[in-house]
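Engineer: starting from these lines, generate the structure:
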Amino acid sequence: MLETSSLKLLKKRKNLLAFSGGADSTALFFLLIKQNIKFDIAIVNYNQRSQSIKEVAYAKELASKYNLECHTLVASKISKNFESKAREIRYDFFEKLISEYAYDNLLTAHHLGDRFEWMLMQFCKGAGCAEIAGMQKVQQRDYYTLIRPLLHLEKKELYSYLNKEEIKYFEDESNKDEDIKRNSFRHNYSAPLLDKYLNGIKKSFEYIDEDRQTLIPEVDIKHIKDFTYFKSLKKQRADIFIVDKILKSKLYMLSASERELLKDAKSLIVGRKFIVLNSGDFIFIIPYAKDTSKISMSHEFKEECRTLKIDPKLRPFLYKNEEVFIKVKELLS
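Structural biologist: Prediction:
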């Protein structure tokens, strides 16, 4: 069931599987075991359901049985914006593990239904081709690769595999709650369409993946500590798509209104977390910091910035980060 292209990326690499005990991640767990792929697992207990304790126990049981490392995290109680906050917590956890244990790949169990559901949600709130293309099988992050080996499979195919092999898994009751937007889309739109047009939808995503490579060419994204930059493609929509991709890797999701503002703004503060700056030839992304007006910058530094026409929002960050300032001067000269 796993594609050869995915298996090649996993063999002889250090892999971390994002595990939950649900059908998707459990199916991926046993498919990896079947292919003799070496990996460890990580699971988060969000303290929202009593069943979570059993799911963590199951994760530990499987890890012990197959001689894997099981990393666990008990999250603090989330009082609002559960979906976005939970995502932030788990990816922060995963990335700390990746850094500490030197994992090469992070594996998630997103499947075709997740991708189609996401596509419909983006389409309905207003999005272009690049956003609608949605999830990719392979995404290069700052210091690891995110791989979704199940993205070509539909949920029913995973259930069929689990039931045939008599593999235990858990069902999250919250997935039935249609007050959650993604659940509403799944039950009312994406699932019925997949039932009726599965082969056509699979083929459409194959075409979309091919088209995306033409629409959005790969760019060389550079990092110096908290400073990220890339050379502008001189295509507004393509630049914004890459900015969105970078910010997602930093656990921030651009809103539709922020995407619109980026079309005209030379510099924009997003979510009071990051500043995105367009120098013309390069796009810069830096962390947002409060009270930068209190930073006393030297006259010589100010003159250099004025000569190079460096945006005032970028100057305090450059003043405190000499290595980045040297690079920016090199780029803008």
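Engineer: C-alpha only now, for contacts and for neighbours.
Structural biologist: Fine.
Engineer: strands of the stretch 151-300 of the chain, residue ranges please.
Structural biologist: 222-224, 227-231, 267-270, 274-278, 282-287 (DSSP state E, counting those that start in this stretch).
Engineer: to A191, which of those strands lies closest?
Structural biologist: The closest of the strands of the stretch 151-300 of the chain to A191 is strand 267-270. By C-alpha to C-alpha, the value is 33.8 Å.
Engineer: please work out which residues outside the closest one touch it.
Structural biologist: L254, E258, L261, L262, I275, V276, L277, N278, Y288, D311, K313 (C-alpha atoms under 8 Å, 6 or more residues apart in numbering).
Engineer: one more to line up against the first:
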Amino acid sequence: MVNINTTHFKNKKNLLAFSAGIDSSVLFFLLIENHIKFDIAIVDYGVRAQSKEEVAHAKALAKKYKLFCHTIQAPKFTKNFEKQARDFRYEFFDSLVTIEGYDNILTAHQLNDQLEWFLMRLSKGAGVSELLGLEALSKRKNYTLARPLLNYTKEELLHYLNMHNYPYFVDESNSDKKYERNKFRHQFSDALLAEFKEGIARSFDYLQKDKEVLESAFTLKVSQKELRIITLHTQEAKVRAADIAFKKLGYLLSAAQREEIEKEQSLVIGGAWVVEHQDGLLYIAPYINTNMPKTFKEVCRVNRIPSKIRPYLFQENINPTLIIPR
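Structural biologist: Reported below is the predicted structural model:
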């Protein structure tokens, strides 16, 4: 039987990332059945004829169940559609959190998605933390990203909808193998889950526990705006700590960038982020190039703030004397 743990959603302001597809429709009706208050947000990418129908359906559901439906029209993406669509979608969600004050964003990722991610990262080279890209609860800057359906397969979710005669749409682009995720789904993950679902689900539970042990090798000490300062308890934890910090900042490191972080003590990633390793601390901040007064630079020097981190502190008016973990 499909159901969700609603403990984290009670007496909170919740936003469901809705697409009208199978997964998000299941989560929609489970929230309704469990009497959880929420709103929905849907993005129209304009690449399929039925997208307008899906938005109209979302608005009709919102009206029927007396909740609010946020909608937005995405621009036309000419290349790297999956990444650009994802970035646009989460920028939209982030803006709604800022404007409306949502505590939780709920997405309908399920076990098939978890396995697809695992296999894609495995094929590129990844450690445990990177392989487990989808977690039930992930703390972001000013909200929690929740994925309550990770233990269920697509097949189980479809059965739930059909059993209750709930409406949903089928996105035909999910069959288009030009998208990497679809290729992994049709060639590998669907077949594996059809035969080994219970074992795969248990393996993800075990891996999650292993990940927690591995991540005890570092501690996040400062999280202020987009500045992160992490205490490394072992040298080997540097890349893992950086990868997780960047993921929570919305940036995925490439294999080459992880190798750079492992080798270098001070570097700029992608022309956008600074990574500095000094005195057992890992510093991460946006890369800023700006003039600073001598007095500010001297305060940073006395407090042993790495040079590439200082411009961001200055721009964001962060006091250097208050951020160093003692």
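Engineer: and the lengthiest helix in structure 1, how far from structure 2 on average?
Structural biologist: Counting residues, the longest helix found in structure 1 (DSSP state H) is helix 191-215. For helix 191-215 of structure 1, the mean deviation from structure 2 after alignment is 1.2 Å (mean C-alpha distance after the TM-score superposition for structure 1).
Engineer: mind giving me the packing neighbours of that helix?
Structural biologist: In terms of contacts (3 or more C-alpha pairs under 8 Å, 6 or more residues apart in numbering; DSSP states H and E), helix 191-215 of structure 1 is packed against helix 112-125, helix 129-133.
Engineer: out of the contacts of strand 267-270 of structure 1, who's the most crowded?
Structural biologist: V276 (24 neighbours; other C-alpha atoms under 10 Å).
Engineer: could you export the helices and strands packed on helix 191-215 of structure 1 as CSV, including mean neighbour count and distance to N321 of structure 1?
Structural biologist: Compiled in CSV, these are given as follows (neighbours: other C-alpha atoms under 10 Å; distance: least, C-alpha to C-alpha, whole Å):
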stretch, mean neighbour count, distance to N321 of structure 1
helix 112-125, 18, 37
helix 129-133, 18, 34
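Engineer: could I get those in TSV, plus columns for distance to Y207 of structure 1?
Structural biologist: Output for these, formatted as TSV (distance: least, C-alpha to C-alpha, whole Å):
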stretch	distance to Y207 of structure 1
helix 112-125	14
helix 129-133	10
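Engineer: nearest to K196 of structure 1, of those helices?
Structural biologist: Short answer: helix 112-125, nearest of those by C-alpha to C-alpha, at 12.9 Å.
Engineer: packing partners for the closest one?
Structural biologist: Here helix 112-125 of structure 1 touches helix 129-133, helix 181-185, helix 191-215, going by 3+ C-alpha pairs under 8 Å, 6+ apart.
Engineer: picking that back up, of the contacts of strand 267-270 of structure 1, closest to N15 of structure 1?
Structural biologist: Among the contacts of strand 267-270 of structure 1, and counting by C-alpha to C-alpha, the member closest to N15 of structure 1 is L254, at 28.6 Å.
Engineer: excluding chain neighbours, what is closest to the closest one?
Structural biologist: D244 (6.1 Å; C-alpha to C-alpha, 6 or more residues apart in numbering).
Engineer: count of neighbours near that neighbour?
Structural biologist: A total of 19 residues lie near D244 of structure 1 under the criterion other C-alpha under 10 Å.
Engineer: one step back: and the helices and strands packed on helix 112-125 of structure 1, which is most packed in?
Structural biologist: Counting by mean count of other C-alpha atoms under 10 Å, helix 129-133 has the highest mean neighbour count of those, with a mean of 18.
Engineer: which part of structure 2 matches the longest helix of structure 1?
Structural biologist: Aligned using TM-score structural alignment, helix 191-215 of structure 1 spans residues 190-214 in structure 2.
Engineer: need the residues that contact that stretch.
Structural biologist: Contacts with stretch 190-214 of structure 2, where a contact means C-alpha under 8 Å, 6+ apart, come from L111, N112, V128, S129, L132, N151, T153.
Engineer: just tell me what the last one corresponds to in structure 1.
Structural biologist: By that I understand T153 of structure 2. Mapped onto structure 1 by TM-score structural alignment, T153 of structure 2 lines up with E154.
Engineer: hang on, that match packs against H110?
Structural biologist: No. Between E154 of structure 1 and H110 there is no contact, the gap being 9.7 Å when judged by C-alpha atoms under 8 Å.
Engineer: tell me the spacing between L158 of structure 1 and L106 of structure 1.
Structural biologist: Separation of L158 of structure 1 from L106 of structure 1 (C-alpha to C-alpha, to the nearest Å): 20 Å.
Engineer: I misspoke; the intended subject was S6 of structure 1.
Structural biologist: Note on S6 of structure 1: its distance to L106 of structure 1, by C-alpha to C-alpha, is 12 Å.
Engineer: so what sits against both of the two?
Structural biologist: By C-alpha under 8 Å, 6+ apart, S6 of structure 1 and L106 have these common neighbours: I147.
Engineer: the residue nearest to K248 of structure 2 when sequence neighbours are not counted: neighbour count?
Structural biologist: Sequence neighbours aside, R140 is the residue nearest to K248 of structure 2 in space, at 6.0 Å (criterion: C-alpha to C-alpha, 6+ apart). Using other C-alpha under 10 Å, R140 of structure 2 has 15 neighbouring residues.
Engineer: show me what R140 of structure 2 aligns to in structure 1.
Structural biologist: Checking TM-score structural alignment: R140 of structure 2 goes with R141.
Engineer: so the residue nearest to K248 of structure 2 makes contact with K247?
Structural biologist: No. With contacts counted by C-alpha under 8 Å, R140 of structure 2 stays clear of K247, the gap being 9.6 Å.
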